[in-house]
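**Q** Quick one: sequence plus predicted model below, questions after.
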Amino acid sequence: MQQVKDTIKEVFFAVLPITAVVIILQFTLIGLPMEMFFQFLIGVVMVSVGLILFLIGVHVGLLPVGEMIGSTLPKSKKVWLIIVVGFILGFVVTVAEPDVRVLAQQIDDVSGGEISQMVLIYAVALGVGIFVALAMMRIIYNIQLKWLLLGGYSVVFMLAMFTPDTFIPISYDAGGVTTGPMTVPFILALGVGVASVLKGKTSSSDSFGLVALASIGPIIAVQILGVING
């Protein structure tokens, strides 16, 4: 019950500032039609209720399940299984990520269907899946995070030289939207579970950095998509 109260409080203070700013601007500078203003207020209520339910679901379901999967996989002693499951979970969680779908829909609308919504979603999800698999390999083989980040961004900057200008900003936005409320909790919980079980490793030092790696994958994937579409 305390967790529900904390979640409601968290959402209230998160939504309150933007609501207050819009209300102040409405009666001082902007003066939107009242119908549109009331739609905004209704939207605020619906967003708040949705966020409360979503965050409760994350704490009740996603986080425990992600950590349980992560802590169970190493017991199989099959490295390939940990890597494959990491890829699959990274892929499917990204497909379900609301932020990714919003970006893909907007790009589809702006490009007039030239950049397909589903193609972009699957490209981003593929990039996240591959780099979550790399993150699992980092935990297993004790690879330093800085080398993976350095290698990943080196590929990003090299690909940028061959990527059409239209796709470069989209690729960086794609990397940003993968750090959303669905992907981040699940990937972090998965990393914590894997790192906490492996001998000689601590979840605090090895499980973090997964989101940093996961955000590189979509950038590279969208850049490659741009090179292919040319």
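**A** Right, received. Where do you want to start? Residues are numbered from 1 along each chain as shown.
**Q** Going by C-alpha atoms from here, please, whenever you check contacts or count neighbours.
**A** Noted.
**Q** host element of residue 100?
**A** helix 98-110 (DSSP states H and E).
**Q** er, residue 15 actually
**A** helix 2-25.
**Q** What segments of this structure are strands?
**A** Using DSSP state E, no strands are found in the chain.
**Q** can you map out the helices along it?
**A** 2-25, 34-57, 63-72, 79-95, 98-110, 117-141, 145-160, 167-177, 183-197, 203-206, 210-214, 216-229 (DSSP state H).
**Q** got the angle for the longest one vs helix 145-160?
**A** Put plainly, it is helix 117-141. 150 degrees (axes from the mean of the first three to the mean of the last three C-alpha atoms, to 10 degrees).
**Q** now what about stretch 187-197, what contacts it?
**A** 63-64, 66-75, 90, 132, 136, 139, 201-204, 206-208, 210-211 (C-alpha atoms under 8 Å, 6 or more residues apart in numbering).
**Q** Same list (the helices of the chain) but as CSV, adding mean neighbour count.
**A** Formatted as CSV, the helices of the chain follow (neighbours: other C-alpha atoms under 10 Å):
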stretch, mean neighbour count
helix 2-25, 13
helix 34-57, 14
helix 63-72, 19
helix 79-95, 20
helix 98-110, 17
helix 117-141, 23
helix 145-160, 14
helix 167-177, 21
helix 183-197, 24
helix 203-206, 16
helix 210-214, 23
helix 216-229, 23
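**Q** wait, isn't residue 152 in contact with residue 216?
**A** Yes: using C-alpha atoms under 8 Å, residue 152 is in contact with residue 216, at 6.5 Å.
**Q** what's the spacing between the spatially most distant residue from the centre of the chain and residue 18?
**A** Ranked by distance from the centre of the chain (C-alpha atoms, centre = their mean), the top residue is residue 28, with 36.6 Å. Residue 28 sits at a distance of 15 Å from residue 18 (criterion: C-alpha to C-alpha, to the nearest Å).
**Q** try residue 176
**A** As judged by C-alpha to C-alpha, residue 176 and residue 18 stand 21 Å apart.
**Q** Next: residue 68.
**A** From residue 68 across to residue 18, the span is 37 Å (C-alpha to C-alpha).
**Q** Residue 100 now?
**A** 22 Å.
**Q** which residues does residue 5 contact?
**A** By C-alpha under 8 Å, 6+ apart, no residues touch residue 5.
**Q** also this one, for the comparison:
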Amino acid sequence: METFKETFFEVLRSILPLTLLIVILQFTLVFLPMEIFWRFIFGAVIASLGIFLFLVGVQVGLTPVGELIGAALSKTKKIKLILFFGFLLGFAVTIAEPGVQVLSNQVEFVSGGDVPAITLVLAVAFGVGVFVSLAIARIIFNVPLLMLLGIGYCVIFVLAMFTPPTFVPISLDAGGATTGPMTVPFILALGVGVSSVLRGKSNSGDSFGLVALASIGPVITVLLLGVLYG
């Protein structure tokens, strides 16, 4: 019950400021048609309800399952198996990410269908999957996070020089789209499960950095996609 209460007020704090701002603008500067304004109010209520239910689902189901899966995989002590399923989980959770779906549909619309939505979704998901595996390998082999981030961004800068300019902002947006409410909780929970078993509870903070690495993957794969399309 406490989880429901905390999540409700969290959603309220997130949605209420924007809603109040729109209401103030409506009656001071903008003066939208009342039909549109009431649609906004209705949409804000529905969105609040949806976000509330989604966050409750994440806390009740996705996060615990992610930790348990990470812990169970780590107990097998089979590195290849851990990395393989890390890739699969990163790939699958990215396809389910709403932000990635929105971005891919927008790119398909703007490009006139030249870049199909499914192609972009698969490229982004593949990049996240590969770098989730890499992030888990970092935990296993205790590789410095800054070194991997430095190498990753160097690759991005090099690829950006050979990619059509239109693909550079798309790739960066793709990296941001993967840091949404579906991907982040699950990947972090997966990292906590892995690090708690392999490195001990006291070192479970090693799970942080997974999202930073995972967000590099789609940037690189979309830039590579741009090189192919270019």
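**A** Structure's in. What do you need? Here the structure is a predicted model, which means the values were calculated and not measured.
**Q** that older thread, which strands or helices does the helix holding residue 100 of structure 1 pack on?
**A** With contacts defined as 3 or more C-alpha pairs under 8 Å, 6 or more residues apart in numbering; DSSP states H and E, the packing partners of helix 98-110 of structure 1 are helix 117-141, helix 167-177.
**Q** starting at the chain centroid, how far to it?
**A** The chain centroid and the centroid of helix 98-110 of structure 1 are separated by 14 Å under C-alpha atoms, centre = their mean, to the nearest Å.
**Q** average distance between it and structure 2?
**A** Compared with structure 2 after fitting, helix 98-110 of structure 1 deviates on average by 1.0 Å (mean C-alpha distance after the TM-score superposition for structure 1).
**Q** In space, what's closest to residue 222 of structure 1 - neighbours in sequence excluded?
**A** Leaving aside its sequence neighbours, residue 222 of structure 1 sits nearest to residue 171 (C-alpha to C-alpha, 6 or more residues apart in numbering; 5.1 Å).
**Q** Pretty sure that neighbour sits against residue 227.
**A** No: here residue 171 of structure 1 lies out of contact with residue 227, judged by C-alpha under 8 Å, at a distance of 11.7 Å.
**Q** The residue farthest from the centre of structure 1 maps to what in structure 2?
**A** Matched to structure 2 by TM-score structural alignment, residue 28 of structure 1 sits across from residue 28.
**Q** Enumerate every residue touching its match.
**A** Contacts of residue 28 of structure 2 (C-alpha under 8 Å, 6+ apart): none.
**Q** State the distance from it to residue 21 of structure 2.
**A** For residue 28 of structure 2 relative to residue 21 of structure 2 (C-alpha to C-alpha), the value is 11 Å.
**Q** do you know how far the closest residue to residue 75 of structure 1 other than its chain neighbours is from residue 125 of structure 1?
**A** Distance criterion C-alpha to C-alpha, 6+ apart; nearest residue to residue 75 of structure 1, sequence neighbours excluded, is residue 197 at 7.9 Å. According to C-alpha to C-alpha, residue 197 of structure 1 and residue 125 of structure 1 sit 27 Å apart.
**Q** just residue 85 of structure 1 next, same as before
**A** From residue 85 of structure 1 to residue 125 of structure 1 the distance is 14 Å (C-alpha to C-alpha).
**Q** which residues does the residue nearest to residue 222 of structure 1 contact?
**A** Residues in contact with residue 171 of structure 1, defined by C-alpha under 8 Å, 6+ apart, are 218, 219, 220, 221, 222, 223.
**Q** What lines up with it in structure 2?
**A** Aligned partner of residue 171 of structure 1 by TM-score structural alignment: residue 171.
**Q** Residue 207 of structure 1 is in contact with residue 137, isn't it?
**A** No: Residue 207 of structure 1 is not in contact with residue 137 according to C-alpha under 8 Å; the separation is 11.5 Å.
**Q** residues touching residue 34 of structure 2, list them.
**A** Counted by C-alpha under 8 Å, 6+ apart, residue 34 of structure 2 has zero contacts.
**Q** oh sorry, the question was meant for residue 50 of structure 1
**A** With contacts defined as C-alpha under 8 Å, 6+ apart, residue 50 of structure 1 has no neighbours.
**Q** cool, and residue 140 of structure 2?
**A** Residue 140 of structure 2 is in contact with 195, 198, 199, counting by C-alpha under 8 Å, 6+ apart.
**Q** Can you tell me which of the residues you listed is nearest residue 95 of structure 2?
**A** The nearest member of those to residue 95 of structure 2, counting by C-alpha to C-alpha, is residue 195 at 24.8 Å.
**Q** What distance do you get for the closest one to residue 67 of structure 2?
**A** Taking C-alpha to C-alpha, one finds residue 195 of structure 2 at 10 Å from residue 67 of structure 2.
**Q** Distance of the closest residue to residue 219 of structure 2 other than its chain neighbours relative to residue 72 of structure 2?
**A** Spatial nearest neighbour of residue 219 of structure 2, excluding adjacent residues (C-alpha to C-alpha, 6+ apart): residue 171 at 4.5 Å. Applying C-alpha to C-alpha, the value for residue 171 of structure 2 to residue 72 of structure 2 is 34 Å.
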